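Novice: Take this sequence and fold it.
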Amino acid sequence: MLEYLPQHLRDHLEAAHRRRTRRKSRLRVELGDAVFPLTRFWQDGFALEARLAPARMRGLVDVYDGSRHIFQCLIVASETEEGELICLFKRATPVASQPALDYWRDENAPVGYLPKM
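Specialist: Next up, the predicted model:
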């Protein structure tokens, strides 16, 4: 349906859509010292604005929701489609707030030892 509109109207609609998605998204990606806002995020990938991001993106990146670190993603493929850089990742590891335990902790285990009387 958009094919029937004049080119300048299509450009304005696309620019308005990009502004709206950029404004409502708090997600961002950090690659080294560079920071890029995400426009979309799904189960095995995410999208960035192509004009703000490098032509290709690969490797380990950090994904943040505002200031909260939520994922570390390993990007294996990226391509540009319709003004967006589409990045697909192999894994997205959630970031834990505490280190992993190397032993099994029972819920009913005692907290400490009781002294002998």
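Novice: make it CA atoms for all contacts and neighbour counts henceforth
Specialist: Noted.
Novice: just checking, what packs against the longest strand anywhere in the chain?
Specialist: The longest strand of the chain (DSSP state E) is strand 68-81. Contact here means 3 or more CA pairs under 8 Å, 6 or more residues apart in numbering; DSSP states H and E; on that basis strand 68-81 packs against strand 59-65, strand 84-94.
Novice: Please generate a structure for the following sequence too, so the two can be compared:
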Amino acid sequence: MPTFLSQEVLAGLHAARKRDRKRNSRMLVEADGKTYRVLSFWDSGFALDAETASHLRGFVDLFERGQHLYQCLIVAASEDDGRMCYEFKRLTAIQDRPPVDFVVEDTEGLALPRPSA
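Specialist: Below is the predicted model of the structure:
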């Protein structure tokens, strides 16, 4: 016996699924002074809501809970099920301190030599 759902019920289920994805996500993308919530994130890209995010491209910044994680160069890849998928051309992790141009020696665990008697 086939089960049939009306268009209103399907639309309600789709809206609830979209709302749940937005609520569970803690990552944000900042592009051109605007902020968008990331619906899903994977190794080679991420997805945004297709209704709120236009076809972004170029440099964007990725944040998680207010912490700047990555600076990315992106290109729009595809639109699927109300989500706009973007792929990374470049993904650079943000460092919390400036890079050094010298070797930093590890001094932890070194003991002072015993004095000779």
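Novice: Superposed, what's their TM-score?
Specialist: Put the two chains on top of each other and the TM-score (TM-score structural alignment, normalised by the length of the first structure) is 0.83; 106 aligned residues with a CA RMSD of 1.7 Å.
Novice: one step back: post-alignment, the longest strand of the first structure versus the second structure, mean distance?
Specialist: Once fitted to the second structure, strand 68-81 of the first structure is off its aligned match by 1.4 Å on average (mean CA distance after the TM-score superposition for the first structure).
Novice: Distance to residue 37 of the first structure and mean neighbour count for the helices and strands packed on strand 68-81 of the first structure - can I get that in CSV?
Specialist: Formatted as CSV, these follow (distance: least, CA to CA, whole Å; neighbours: other CA atoms under 10 Å):
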stretch, distance to residue 37 of the first structure, mean neighbour count
strand 59-65, 9, 17
strand 84-94, 11, 18
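Novice: Export these to a markdown table and append columns for distance to residue 40 of the first structure.
Specialist: Below are those laid out as a markdown table (distance: least, CA to CA, whole Å):
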| stretch | distance to residue 40 of the first structure |
| --- | --- |
| strand 59-65 | 12 |
| strand 84-94 | 9 |
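Novice: Nearest the geometric middle of the first structure, what residue?
Specialist: Centroid-nearest residue in the first structure: residue 63, 4.0 Å away (criterion: CA atoms, centre = their mean).
Novice: Give me the number of neighbouring residues for the nearest residue to that residue once chain neighbours are set aside.
Specialist: Distances taken as CA to CA, 6 or more residues apart in numbering place residue 29 nearest to residue 63 of the first structure, at 4.6 Å, with adjacent residues excluded. For residue 29 of the first structure, the neighbour count with other CA atoms under 10 Å is 21.
Novice: Over to the one 4 residues further on?
Specialist: Neighbourhood size, residue 33 of the first structure [other CA under 10 Å]: 5.
Novice: Please pull up the equivalent of it in the second structure.
Specialist: Matched by TM-score structural alignment, residue 33 of the first structure corresponds to residue 33 in the second structure.
Novice: Next one: that match from residue 39 of the second structure, what distance?
Specialist: 19 Å (CA to CA, to the nearest Å).
Novice: Secondary structure element holding residue 22 of the first structure?
Specialist: Assigned by DSSP states H and E, residue 22 of the first structure falls within helix 7-24.
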